[in-house]
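1. Sequence first, predicted model second:
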Amino acid sequence: MKTLSKVITLSAILLSLPVLADSTTDALQQAADHHVRSEQNKSRDQFRNPVQTLQFFDVTPKSTVVEISPGGGWYTEILAPLLAAHGTYYAAHFPADSSSDYYKKNLAAFKEKLAADPIYSRVMLTEFAPGNSNAIAPAGSADVVLTFRNLHNWYGQGGDEAMVAIFKDFYKALKPGGVLGVVEHRLPADQTAGDWTKTGYFPEQLTISLAEQAGFELEASSDINANPKDSADHPRGVWSLPPVLRLGEQDKAKYQAIGESDRMTLKFRKPVAQ
């Protein structure tokens, strides 16, 4: 496991944190309002609902949280301030020794982001990729493992078997009673018979089945991130919608009016009795 460390005093971190909140909801909101967040990222809160989503997944300022494939760090800008003083945040990014130019470029950009502000100094950088044997966090250490809009990418690299193995990695990192939080572009049930694997959408029932095969129990689902305007039937799949808008100016107003994708929000629990 690899960690990112910086020489910085705890007092410097605390100075960059919001005023102490009276409740978890307040703490989540203050983290979402933190100065480190870009205005562009904040503008997407209307679709991603980070405060409600993290609360649904039982994330608190004292949690040990693992975020899988954090990408450019959209949720990092919230989780790092939230967990800086009393929690632990593992960002399981692409492997450093990968031969993929895409992986290397994105990991380098993420490291640059972490180096840009003291609030990121306690972020623990670990590794994740389908089939990678490195631990995303010490076994049995995490209160919450989170994945946002990643399942469709992983499924294309090995199907059901690979996905169950990935979920087992998450299971291993969690404490008994820990939560796996999944947010993913939702494929309507009536579209599962078609060639959906290249659309960016993923079947909700398949998600539940694969997680259960890995040992998880579905505790709850939520429509926090639902979007009834999204039919999930677009020429370029989910990437037709914002923020990608892959069709360019073609029907741009139409897709902007729809907004970001309809998403499942699923809360799984690792059973306490092992």
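-> Good, I have the coordinates. Numbers count the residues shown, from 1 in each chain.
2. switch to C-alpha atoms for all contacts and neighbour counts from now on
-> Fine.
3. Now do the strand ranked longest in the chain: which elements does it pack against?
-> Looking across the chain with DSSP state E, the single longest strand is strand 174-187. Helices and strands touching strand 174-187, by 3 or more CA pairs under 8 Å, 6 or more residues apart in numbering; DSSP states H and E, are strand 142-148, strand 202-203, strand 263-269.
4. helix, strand or coil for Ala91?
-> Following DSSP: H, G, I helix; E, B strand; the rest coil, Ala91 is assigned to strand.
5. Next up, a structure to set beside the first:
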Amino acid sequence: MRRVLALLAVLALPATPVVAQHADHAGHAAAIDPALAAAVADPLREKDRARDKYRKPDETLAFFQVAPTMKVGEYAPGGGWYSRLLGLYLGPKGKLVGLYFDPTTGAFSAEAQKGIREGAAKYPAEVAAWSGQPADRFAAYPLDAVPEREKGTFDRILVMRMMHNLLRWNIADHEIRRMRELLKPDGMIGIEQHRARPDAPFAFTDGSKGYLREADVIKFMEVNGFSFVGRSEANANAADPANWPEGVWTLPPSLSGAKDEADKARLRAIGESDRMTLLFRKRP
């Protein structure tokens, strides 16, 4: 059914190239750049590799059409799982930029604002240490402090499992529009996000449970100046019912609220959340 819905959505779009060139009919990445495959397999990722089966980083980045010579922004890098891989992949020939929340939006306490700015300041050196690449291959800015010269220079920006927070904190429009300013005229945003069922009620899809409806994310991005390029099912998980009362954090890796080891084993057998993987192009 999901494939049928995906096909109907594509057919309803204007007669322009809307399916990513690196996707097959199922939306999976069709070809992996050898440099990306080498980065994914790098021994420096040994501790991160356990989550590859859930996060499919090679298929995801190939679907987002990330090339090793590009300037790529990673929004809200968090614990650095994707940063470590992107540092290996982009460090030799490209540029990786950590894009941090605008701390002045009103969503953050004074302590959180300080942490955001400190995180951005440390990011280049951290990614250099993780990847073994020179620190000048990396940069980072809170979105309120991006230099004017950076606008219109990014090939890609990646927003990984963060849209639910932007919506529940009521800063999504502001942050996405700031990111749009940074992209080149043909630049694209790749979004990976926990996916709710199409008929899920608003109370479950307002961001508070971690899950969003795919149609809502597409509409939101279109309203904010983007054209929908296509979707991938690389990060789909049909075993996730996406209806956990306590939200997505019930599943691995959080296992929040698990009663005992047997319960943890049951949740680990389900795996990480069902996720949409969507690509959008900056609209003129």
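-> Yep, it's here. The shown structure was predicted, so the numbers you read here are calculated from the model rather than taken from an experiment.
6. ok, residues contacting stretch 154-161 of the second structure?
-> Identification of contacts with stretch 154-161 of the second structure by CA atoms under 8 Å, 6 or more residues apart in numbering yields 66, 70-76, 179, 182-184, 186-194.
7. against the first structure, where does it fall?
-> On the first structure, the counterpart of stretch 154-161 of the second structure by TM-score structural alignment is residues 142-149.
8. How about stretch 181-191 of the second structure?
-> Using TM-score structural alignment, stretch 181-191 of the second structure pairs with 172-182 in the first structure.
9. go on, stretch 267-281 of the second structure?
-> Using TM-score structural alignment, stretch 267-281 of the second structure pairs with 255-269 in the first structure.
10. do the same with stretch 72-88 of the second structure
-> By TM-score structural alignment, stretch 72-88 of the second structure lines up with residues 65-81 in the first structure.
11. The counterpart of Met221 of the second structure in the first structure: how many residues sit nearby?
-> Superposed on the first structure with TM-score structural alignment, Met221 of the second structure falls opposite Ala211. For Ala211 of the first structure, the count of nearby residues is 24 (other CA atoms under 10 Å).
12. Could you find the closest non-adjacent residue to Ala211 of the first structure?
-> Excluding the flanking residues, the one nearest Ala211 of the first structure by CA to CA, 6 or more residues apart in numbering is Phe167, at 6.0 Å.
13. Show me which residues of stretch 81-100 of the second structure are buried.
-> 82-91, 94-100 (16 or more other CA atoms under 10 Å).
14. distance between it and the chain's centre?
-> Centroid displacement of stretch 81-100 of the second structure relative to its chain, using CA atoms, centre = their mean, to the nearest Å, is 13 Å.
15. check which helix or strand covers the residue lying farthest from the centre of the first structure.
-> Ranked by distance from the centre of the first structure (CA atoms, centre = their mean), the top residue is Gln250, with 29.8 Å. Gln250 of the first structure belongs to no helix or strand when assigned by DSSP states H and E.
16. From Ile78 of the first structure, how far out is it?
-> Between Gln250 of the first structure and Ile78 of the first structure the distance is 34 Å, computed by CA to CA, to the nearest Å.
17. can you list contacts of the lengthiest helix in the second structure?
-> Criterion DSSP state H: the longest helix present in the second structure is helix 110-131. When contacts are defined by CA under 8 Å, 6+ apart, helix 110-131 of the second structure is touched by residues 44, 83-85, 87-88, 91, 98-101, 103-104, 133-142.
18. what element comes up after that helix heading to the C-terminus?
-> Under the assignment DSSP H and E, the closest C-terminal helix or strand after helix 110-131 of the second structure is strand 138-142.
19. mean shift between that next one and the first structure?
-> By mean CA distance after the TM-score superposition for the first structure, the fitted strand 138-142 of the second structure averages 1.3 Å away from its aligned residues in the first structure.
20. which residue numbers in the first structure go with that strand?
-> Under TM-score structural alignment, strand 138-142 of the second structure corresponds to residues 123-127 of the first structure.
21. Give me the neighbour count for Leu8 of the second structure.
-> Around Leu8 of the second structure there are 11 residues (other CA under 10 Å).
22. Please tell me how far it sits from Ala196 of the second structure.
-> As for Leu8 of the second structure, its distance to Ala196 of the second structure is 19 Å (criterion: CA to CA).
23. now swap in Pro252 of the second structure and tell me
-> 17 Å.
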